[in-house]
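Next come a sequence and a model predicted from it.
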Amino acid sequence: MSSTVGRFTASIFSPTQETTLALASLNFDFSLFKVQAPDEYLTLGSCLSEERRNLAEAGSHHVTAQPMASESQEIAKSVTATLGPDSPALKSVLGDKLGIDGTSIWAAATSGNEALCVQLLACMLARFWSPQEAISIWAEIVESRKQEMSEKNAGFEYSELAAMNTILSREQLAEWDSSARAWLRTADKCKMKEQTQLRLIIDNLDATVSPSSGTYESVVEAWISSMKVVDNLVEGIPQSIHEVAALIGISSWHLYPDMVVYQAGPHEIQQRDPLMRQGGLLTVGLDSSPTSSQGVSWALPLAKLRYYGNPVVVRRSFDLHNQHVSFEQLALVILGGLAKVWPEDDGDRLTTICTYYKKLWNWMQKISFVDHPNQIAVKPLWAKHLAYAASKFLTLDKEPRQSAVRLMEFGLRRCSGFLSTEEGPITLEQQLLGFSKMENFLSVMKHDTEAQIQYIRDFISRSRLPLMRSKQMLIIWRTKMGSSSYRWATPLPDPATKNYYRWCGQSSLSSEQKKTEDIVLDMEGWAVFPFISTVTTGKSLRISTPDHGPADKFCRIFASHISRQDVSSVWEVDFQLLFGDMKSCGMALYERQTRGMTNLAAPKEGMNPMGATVDLEDVLDLLDKEPSRHVYEYMVAPPNTLCAVGVIGEIYSTLAEATISLESVKARMDSSSWYKTLKSRSTKIHMDIVFQKHHFIPNEIAFACLAMLETGDQDLDPNMLNDVMGMACGDSIYLSNSLVLDPYNFSDRRGIFRALGNVGKPGVSLLIPPPEPIVRKPTDDEWNLITHSKWNGKENLDLFGKASLQLVLTEYRVPYVTQHRGVRDSQTFFQEATISVYDGATWVGDVDIIKELFRDFTPRISRVPVECPHGALNSAGEQMFSTTSTTNSSKWRKKRKNKRPNPTEGPASRIRTIENWHELLDKPSEPVVVITKGNWIARLATAAMSSQLGYTTTILPENHCDKDCFSDLGFMTNAFGQDGAVIIL
């Protein structure tokens, strides 16, 4: 392998060969010939689909291609092993579009060493720049090289003349760049550990890539200097660098030399890459800047980014923003952003916030809904997904933890605005679900009065109130909901006796004393009850005393603050509520009455000790206890942006290996179209309650969300995506579940499936069906292939074993445009694609599967309940199935009044068998059974085709009936035997 890389660089610096992209793609027309790929690339070639190999060797990639470093063999093996030969994705409609995209690498490997060198540059640009920027850079390089060659006075070779007349369209450059990006995404996953280590080094640097003023000069300088360093390292020659381009190249080419890094060091890092010869040690002498917000940057004046105007100077930083991460890693970034408002007292708020979310989810899992008949028995999705990431973080150590901390600190610095709203960032109080408010905190403990009293006493002892005021305070709580029975207790011990006191009725003295160490006194004769004032609005407290007046200790405690009315035995005390809730438990300050009644008003300004805010530690302690049955009554609902995190988590929960661009966290989530649409559809209930699982989330919203998170900047309107059946972006193809699973399993079009692969087009491809799919017409010469024999009741056969579905792109491809910005390259396209049905190698027709399975106004497909249909028919034998997407299973339970008819008599003999596609396309008027048992592709293809042809179609469950209902001719005829019906068995 090292010899191959060495040959690359030897060709670069040979005096008879050029060193730039212009030489690789302009000095010769590579579409005119093909060379044998180096041995190291044969494994990659064997992993590519036939379609990608043909495209690489003869298509546009071959014209514009060059190569990659030597990791391709190992990465190809790794990905192939991960996919596995039995992966459902490999058998789906995607066919040759599945698998790793090494098209540009293979094209380069079959184009010569010069081409391989420039593929390294393609990966380098794709690593650092956005697609629009990279394409513009390529366009400038091609133009500059042509200009450079045209200025030669003499001595042109034929290859140079051919190169000067070569036309490389932006579309070709875009396809090439797209393939390079897809490869990087796949390779990064396979080399995650090594990439993480390298990124930890690069992200702490403060340096600029190639400060040359011109785009062409800057890029070529960075490219050549990087390859010099890598070539020497591969040959085992130690290198010392003081500029950062080489590190960008190493990251892009997935080569990992052992390093000595002088960042508050030196630090030795051993990566043990087998492709590095012994002695190939890289010494990094660049300055570190842990606190710098700039990091590694690169600025270029892009003259071809827009159609009109001066060159746009674009500056990019090589930081986490241009990295793709898993949803779990995104959750860590979000946790870091949420931690922005958390206190820094303990010095480790990242650990504290993770501990909180872990405890919160565990606590929520214990909440019972037995006493909440009107409460939807669901748990918040956002809490689940954040808790999962937080729990993993708390278990990490050494390098994995360092990487996780880096993600969270990135969120802390850059992403606190991601979940912000117009009111500002999500506050600590909102994250604590209102439990930092004293009244909510105490109410959660309403069924544990002793815990409430103890907490108030602890709180008051910490608040350091003035002594005189503390003597005027009492803890007040209700003993029964809706009752006027109150009890009282002192919040602080008596200075003389050091005892706490509480009062209750004489009948409760004994039981109360058993619960507490307080001195329990008799409050018999006192009546404390709510009173609606006729003078002032609001509720008050009135205390009624015996005729002899206040004489005991409970009365004497009010001695200086009570007055006696002349006309009654009512003693009045003015109460000021400091905190808490009188429906549960609170702290009140009593004063001399002023209005002839006891007034329990809101706290006066300045009277609220410590703002009556519950300490974070107390909230964490609360989460260690069993939640009360009525806890949901006192939880403050979180902002919808936090709920949306749960929706994102549900979307990604079934998308294996899908990644997210951290560019997407730069902007506020609530400004994105997918979020606005989601919020509008969940107006009165929080969105994570409405969309509790991924299959409840409409696909048009899910596709828009995926496009935004995959790219970081493509904000698509879900209302424009109603016809989208799939989306291809980077190294991922996302398809509606209804295209890749048995049609019986879906009652609506929600749910998305991800496969590794792409459709060979740059940017985001929104796959839409043609408006009028074409189906092959029956011909007269096929009469000998059509029998339409009577059905004999056999259901355990598959007569459509050669049926297949293939995704085929048409030439219709238009940009997704909502505004005109003058940018040359669109990044999102509507790409028309057909789902073609094949019988072996013979084309049968194209079908719009989603439209036929889920017709809105004229549904033709119904699904029989999984429940076995014994005795489902009434005496008239009328059809028990509606033409909606599901059937009312209760109708199956109706008892039949007549026996089943003789299978050989009457209407039973009308059912015919469909044994091939010819018989379905030229169907008789009688009801028919399509025998496709156990073959979900055939069941999907025949059901969609039948509906598209206008036939009423019923899909039976895959599982057999133990009582043989579905093989009973009479039963089947009575159930489905109307003229023209198609039964998919």
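Received, thanks. Numbering: from 1, shown residues only.

From here on, just use CA atoms for contacts and neighbour counts.
Fine.

What number of neighbouring residues does A264 come out with?
9 (other Cα atoms under 10 Å).

Check the one 4 residues further on too.
As a burial measure, the neighbour count of E268 was computed by other Cα under 10 Å and equals 14.

before we move on, what SS does it have?
With DSSP: H, G, I helix; E, B strand; the rest coil as the basis, E268 sits in strand.

separation between it and S150?
E268 sits 49 Å away from S150 when distances are taken as Cα to Cα, to the nearest Å.

alright, now check it against this:
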Amino acid sequence: MSASFGRLQASVATATQEVTLAAANINFDFTLVKYEAPKEFQPLGELLTWKRKHEAENGRSHITARRLGALFDGVCPNTPNLIKAYGTRVAEVSKQAVDNEPKEYRDSIFSAYTGVDGTSIWAAATSSKTAIHVHMLACMLAEFWGPNEAVSIWEELVAERRKDITIRVERGEYMHIALAAAAQQDILRQDLAVLDASARAWTQTARAVMRVKYTQLKLILKNLDTFVHEKTDVFSGVTEAWKLTLETMEKLVSGIPQEARLGAALLGISAWHIYPDIHVFGVRNVEVQMNDPLVQKGGILSLGCSPSDSHPGVHWSLCLNHFKFYGSSVQREQTLQENHNMVPFRNFHHAVVGAILSKWETSTEDISTGLQVFMSLCSLMSAESPSIAAVLKTTKIAVQECLDDPTTRTFLDYGRRKSQFLSLYGAVTEATEAPVPE
């Protein structure tokens, strides 16, 4: 009897595995499915221009939202209250942004491109609950990282998720057919870049509308020194930070107080613009009353104050495997306190060094040699011209940091790519290229 039962179990397991493997080969088009947006998001659909709404409902943005939603189904916790609160905030921000827009733009030839860019939001809202979570992750990455880093993170997340599903299917694990089929869908890098651009545009709009509360949050960050997540591996680090942020914010908007050891919740507040009251404990205890009606009474975030004179803020360090087409992984660290679209003052010299190397037409392979030559020139010129020795000493230190500290490479490369960021660059170019009098 037991032997027969064992054979029956083996037959069922084999059949299940065969069905799952067959499902993995199904090329199901997820774009055929469309949902009605949750009622909290529906005012956004009325405010979008016809072009953006069509793109969100029928274009590549909708395809990307559907495929990402299907691919990451089951990763995130259920957050009904957070989604309602976020949809309400989206509607509020969109209405105010449209009301503040000059009316003459709406009647111009560019009317299809005016108004708020909520393409990625509407595409997600008409796709699935998981797609909304994916959009919220896109806002987190856009808020924290620059476009190149964010897109490379997305590409690695997609690749690792597909790989994980494939391994589980091959092992014969039970899996929903839709999830197995989702791993077969191609999601192009350019589609991920469009998603990031739309999310980035939205975060900038929300930042302008919620300027007062956003500024309050930034002031709090000056007294903190923490990481979004401790893991530097992209897939595990980002997904765990994503889930932790969703869980924490769901409890906060539900009126459940939370204590944050990591900075994931602060990133969620900054990216989604839902502001709970914040209590900061340290040398001096501070209670910041945000008075956000979307957060129920009792939703208080408690933080430990760990001021750092050298580098305050909320940091995130990741090892990006898809940042470059060729070569090894690239370690990147960013701070939420900073605007990654601007060069921090402490890194200004590094960008200047890059601009000078660009003028020398130094290739990527010869950067180290160029930096060493630069240092030798600084030493030689200091000996020849004592009056500028102090300036050259500072420059030499910056060059040495470019050689020794990998984190300065971002600003060095920025200076090489966009040497015109120096206001005097045009004058310098004109002077150096002017004909020499005979």
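Thanks, I have the structure now. Computed from a predicted model, the values in this text were never measured in an experiment.

And the TM-score between these chains?
With the length set by TM-score structural alignment, normalised by the length of the second structure, the two chains reach a TM-score of 0.69; 331 aligned residues with a Cα RMSD of 3.2 Å.

what's the following helix or strand after the strand or helix carrying T166 of the second structure?
Element membership of T166 of the second structure [criterion: DSSP states H and E] is helix 147-170. Remark: after helix 147-170 of the second structure, the chain's next helix or strand is helix 177-182, criterion DSSP H and E.

So which bit of the first structure is that following helix matched to?
Counting by TM-score structural alignment, helix 177-182 of the second structure pairs with residues 158-163 of the first structure.

superposed on the second structure, where does that stretch end up, distance-wise?
Superposed on the second structure, stretch 158-163 of the first structure shows a mean distance of 1.6 Å to its aligned residues (mean Cα distance after the TM-score superposition for the first structure).

Give me the residues contacting the helix holding T166 of the second structure.
17, 20-21, 24, 71-72, 141-142, 175, 179-180, 183-184, 187, 189, 192-193, 196-197, 234-235, 320-323 (Cα atoms under 8 Å, 6 or more residues apart in numbering).

Repeat that for stretch 74-87 of the first structure.
Residues contacting stretch 74-87 of the first structure (Cα under 8 Å, 6+ apart): 43-44, 47, 99-100, 186-187, 190.

So among those, which ones count as buried?
Listed as buried from these are 44, 47, 99-100, 186-187, 190; burial here means 16 or more other Cα atoms under 10 Å.

Sort out which of those residues are in helices and list them.
In this view, those that belong to helices under DSSP state H are 44, 47, 186-187, 190.

nearest to D846 of the first structure, of those residues?
C47 (28.8 Å; Cα to Cα).

Can you classify the closest residue in space to that closest one that isn't next to it in sequence by secondary structure?
Using Cα to Cα, 6 or more residues apart in numbering and skipping the chain neighbours, the partner closest in space to C47 of the first structure is A76 (6.6 Å). When classified by three-state DSSP, A76 of the first structure comes out as helix.

Could you give the number of residues near A76 of the first structure?
Neighbour tally, A76 of the first structure, other Cα under 10 Å: 25.

Against L48 of the second structure, how distant is the residue opposite it in the second structure once aligned?
When the second structure is aligned by TM-score structural alignment, A76 of the first structure is paired with S94. Using Cα to Cα, S94 of the second structure is found at 9 Å from L48 of the second structure.

Likewise for R416 of the second structure?
According to Cα to Cα, R416 of the second structure stands 39 Å off from L48 of the second structure.

Just give me the longest strand of the second structure.
strand 313-320 (DSSP state E).

how close does that one sit to the first structure?
Compared with the first structure after the fit, strand 313-320 of the second structure shows a mean deviation of 1.7 Å (mean Cα distance after the TM-score superposition for the first structure).

what stretch of the first structure does the very next helix or strand once past that strand fall on?
Downstream of strand 313-320 of the second structure, the first helix or strand assigned by DSSP H and E is strand 330-335. Using TM-score structural alignment, strand 330-335 of the second structure corresponds to residues 312-317 of the first structure.

Spit out the contact partners of the closest residue in space to A667 of the first structure that isn't next to it in sequence.
Nearest non-adjacent residue to A667 of the first structure, counting by Cα to Cα, 6+ apart: F418, 5.8 Å away. Counting by Cα under 8 Å, 6+ apart, F418 of the first structure touches 334, 337, 665-669.
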